[in-house]
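Trainee: Structure, please.
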Amino acid sequence: MALTAHKKLLIIGFVWPEPKSSAAGSRMLQLIEVFQSENYHITFASTCGKGDKAFNLENLGIEQVTIQLNHSSFDEFIKVLDPDLVLFDRFMTEEQFGWRVAQQCPNALRILDTEDLHALRKGRQEAFKNKEVFDKTHLFNDTAKREIASIYRSDLSLIISEAEMERLKNQFKVDASLLMYLPFMIDEISIKNTSKYPSFGARQHFITIGNFLHPPNYNAVLYLKEMIWPLIRKQLPKAEMHVYGAYASQKVLQLHHKKEGFLIKGFAEDVNKVMQQSKICLAPIRFGAGLKGKLIDAMQNGTPCITTSIGAEGMFGTLKPNGFVADSPQEFANKAIRLYQDELLWKEKQQNGFKIINKRFNKAEHQQKLLNRIRETSKHLGEKRLDNFTGAMLLHHRHQSTKFMSKWIEEKGKNNSM
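Mentor: This is a model prediction of the structure:
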């Protein structure tokens, strides 16, 4: 079954996309662009309330619908919509609505965008918290059981990192036919555009950026403030650390210290502008998963980075990084100081970043791969579902357990409102 005009796509979002606040929001808009290139009629639905930073999808001609959790109104909604394809944004939305989609629209292709492996992020955070070496006992947590089940129930799951692909295949033993590697999809960076970027001499200070609702980001900023920045500041007394990010809480704002040059700047309306003003991006991430949007932003804007092994995971492949990877505070600081002062080295790392974007995150290449995979999966959907007995079994039990729990919650809500 080839992709033709006017097919219908329903996206069920865990939250409304906020591309200026998070990498997940940017990722969603990239996916939407792929389907719009094939003339899909797109509906975006979510149970979540809209924040003031939510992107207005209606500007892209996308219908926005608020749906209810544990409510049969969704059944009627999707039956009328009758989508050809349903995209679940994170495994939690597949848990909540996947059984209803399968029941009302059994022929619709069900795709899960994992964003990142939540189980990996949660396991690493737990190991970090307990000061333990991360291993299978942390990875095979309760979130993993839910997330892997969701992957099996879906016809295709989009995995943002090669490292996570390998974990799924080798540690969780998920069949490769259910998975597709799909990283960020970025426009090619041309020499014509990069020639307009501010030079080494025109830039100053250090930058980090990240949504503060995301625990790894707050932890990284705290680590910078307490362990790394004092070492850098001692050698570069005029340099400043500029910290940007949406949803800065009071505990984040309290880290602001003007005399130490550690400045909490808050939400960045234009990430490209603040990145291009900065000389180096620091991303000392100690736990997390997926690909780091801040490193993508930095490479796109010609800003070399210092990050950790976890920050670098899945980013560079066999290519040379756009900076350095360091896991101890002293080494991290030393690399940052050296890169800040060495113009030739800085330019070399900047060029590495451009190469990484163009070779590993090429939009046209990955868009085409996704469309080809959707065609192939749609064409053999019945056969693929027959081959995925584990997914059919899990879907059957999810149907039963979630269906009756959901109906119980709905009836309880009716009774309470009487």
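
Trainee: from here on, contacts and neighbour counts on C-alpha atoms
Mentor: Fine.

Trainee: from what I can see R153 touches R398, true?
Mentor: No: contact criterion C-alpha atoms under 8 Å: R153 and R398 do not qualify, at 9.1 Å.

Trainee: okay, these two: which has more neighbours?
Mentor: A direct count of neighbours by other C-alpha atoms under 10 Å for R153 and R398 places R153 higher, at 30 against 19.

Trainee: quick one: the strands in this structure?
Mentor: 8-13, 41-46, 63-66, 85-89, 109-113, 156-159, 179-181, 206-209, 241-244, 262-266, 280-283, 305-307, 323-325 (DSSP state E).

Trainee: other SSEs contacting the fourth one?
Mentor: By that I understand strand 85-89. Helices and strands touching strand 85-89, by 3 or more C-alpha pairs under 8 Å, 6 or more residues apart in numbering; DSSP states H and E, are strand 8-13, strand 109-113.

Trainee: Figure out which of those strands is closest to T143.
Mentor: Across those, the minimum distance to T143, taken as C-alpha to C-alpha, is reached by strand 109-113, at 15.7 Å.

Trainee: Proceed likewise with the subsequent sequence, for comparison:
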Amino acid sequence: MSNNKLLIIGHVWPEPRSSAAGARMMQLIAAFQKEDYEIIFASACAKSDNAFDLSEIDIVQANIEMNHSSFDHFVKSFGPNVVLFDRFMTEEQFGWRVAEHCPKALRLLDTEDLHSLRKGRHQAFKDGNDFSDAYLFNDVAKREVASIYRCDVSLIISEVEMDLLKKDFKVPEDLLFYLPFQCDPISERTIQNLPSFDQRDHFITIGNFLHEPNYDAALYLKESIWPLIRQQLPKAQLYIYGAYASQKVNQLHHEGSGFLIKGFAEDVQAVMATAKVCLAPLRFGAGLKGKLVDAMQNGTPCVMTAIAAEGMFGSLEPNGFIEDTSEEFAEKAILLYQNESLWKEKQNNGFKVLNERFDKTFFHDRLFSKINEIIEHLQKHRHQNFTGQMLQHHHFQSTKYMGKWIEEKNK
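Mentor: Next up is the predicted model:
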């Protein structure tokens, strides 16, 4: 039995078939399992039917309560040497308890994406304004960046968000670690087995509808982009997949125009591999887009907005086109749908991006080198982060006594 113990405190239970966040969490779990960590996944959230059963991969699942001292006994008895907070909200709730009862445990934060960036962009979009610092420096940013400082290291999914944290928020680089999606390389054999251009026949878009940018993208398609595509391709169909489709989503379904709400995809790989072109017209959001990774893995070229493409391609060519007007977006979608040689060129770009930018072996070694280095010099690392100590002190006092008051109140 390994001496390494990891406690993951989940904002939600992972749903890898429903969201990119769920897929990322499973990638992190696999990475720690490869390093022979004993893992407990704990959450105060209720489980949905789409939650992955972690016991299938030998991970203990624990239900925990917010604002309750039972967590103190739980974390102390397990004695983790690494605690991973899934999003800053869980660090706010449980970070002070971890610091008090397991002070020598490395506190690791997975931001998933920068919630403050996503919120600021959404507000700018609703206001009809260009995004600016006035939208970035919001109240969520104050909470999120404070959480990053209180942790020993934070996992950042996008290079754009790394730069933003360093330049705009002045977060020291040694508190941040760039960790995008970790994917298996695409082999030539896999590529050869994918359906060809002629074996595919429709457009696709996919995304969890609890995530506001995905609903807005479906609406944008319905109102502005799809009518332009259908004008040129009157027999084309658009399949819209996503978990948690509400009534307002299902009302967008329209057989006559080929705008088809398909709901939850049991097998994302299967539905993506049969589509000819993926559409990702996101108008706000943050992080990396799992739908683009799914598309590249299945050889499905994309038309996407700059927001969708952000952080994905680096200096490499995209697996399709990046367009921000509905007219250009529709034009490029039609072009990709009809032009086989262009389609194959963009498909090959996607394979190159996956293999050169998201190779899990490359990031695995660097991640655990970073983790082990900080564990070895934890006291020094924390002493160099005085801002974090200061925030931890004030957060500890305020949250601790608020938590105790709520616990007493609930008795």
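
Trainee: Tell me which residue of the first structure matches up with K119 of the second structure.
Mentor: Using TM-score structural alignment, the equivalent of K119 of the second structure in the first structure is K122.

Trainee: Sorry, slip of the keys, the one I care about is V60 of the second structure.
Mentor: That one, V60 of the second structure, aligns with E63 by TM-score structural alignment.

Trainee: how many other residues sit next to the closest residue to that match other than its chain neighbours?
Mentor: In space, and not counting its chain neighbours, E63 of the first structure is closest to T43: 4.7 Å by C-alpha to C-alpha, 6 or more residues apart in numbering. Per other C-alpha under 10 Å, the neighbour tally for T43 of the first structure reads 20.

Trainee: Surely T43 of the first structure is in contact with E58?
Mentor: No: assessed by C-alpha under 8 Å, T43 of the first structure is found out of contact with E58, at 9.8 Å.

Trainee: hang on, the earlier thing: okay, now the match of K119 of the second structure: neighbour count?
Mentor: K122 of the first structure: 20 neighbours (other C-alpha under 10 Å).

Trainee: Enumerate every residue touching the equivalent of K166 of the second structure over in the first structure.
Mentor: Aligning on TM-score structural alignment places K166 of the second structure opposite K169 in the first structure. Counting by C-alpha atoms under 8 Å, 6 or more residues apart in numbering, K169 of the first structure touches D175, A176.

Trainee: how close does K169 of the first structure get to N415 of the first structure?
Mentor: Separation of K169 of the first structure from N415 of the first structure (C-alpha to C-alpha, to the nearest Å): 46 Å.

Trainee: do the same with H118 of the first structure
Mentor: Counting by C-alpha to C-alpha - H118 of the first structure and N415 of the first structure are separated by 35 Å.

Trainee: Neighbour count: those two, which is higher?
Mentor: Neighbour totals were compared for H118 of the first structure and N415, and H118 leads with 20 against 9 (other C-alpha under 10 Å).

Trainee: Could you tell me which residues make contact with that one?
Mentor: When contacts are counted by C-alpha under 8 Å, 6+ apart, H118 of the first structure is found next to T143, A144, E147, A289.

Trainee: rerun at 10 Å
Mentor: R90, F91, R124, L139, T143, A144, R146, E147, G288, A289, G290 (C-alpha atoms under 10 Å, 6 or more residues apart in numbering).

Trainee: go on, Q171 of the first structure?
Mentor: K136, L139, F140, E164, M165.

Trainee: What about whatever residue of the second structure lines up with the second one, how many residues nearby?
Mentor: Looking back up the chat, that one is L139 of the first structure. Aligned against the second structure by TM-score structural alignment, L139 of the first structure finds its counterpart in L136. If you count neighbours by other C-alpha under 10 Å, L136 of the second structure ends up with 22.

Trainee: ok, now how distant is L136 of the second structure from V171 of the second structure?
Mentor: Counting by C-alpha to C-alpha - L136 of the second structure and V171 of the second structure are separated by 15 Å.
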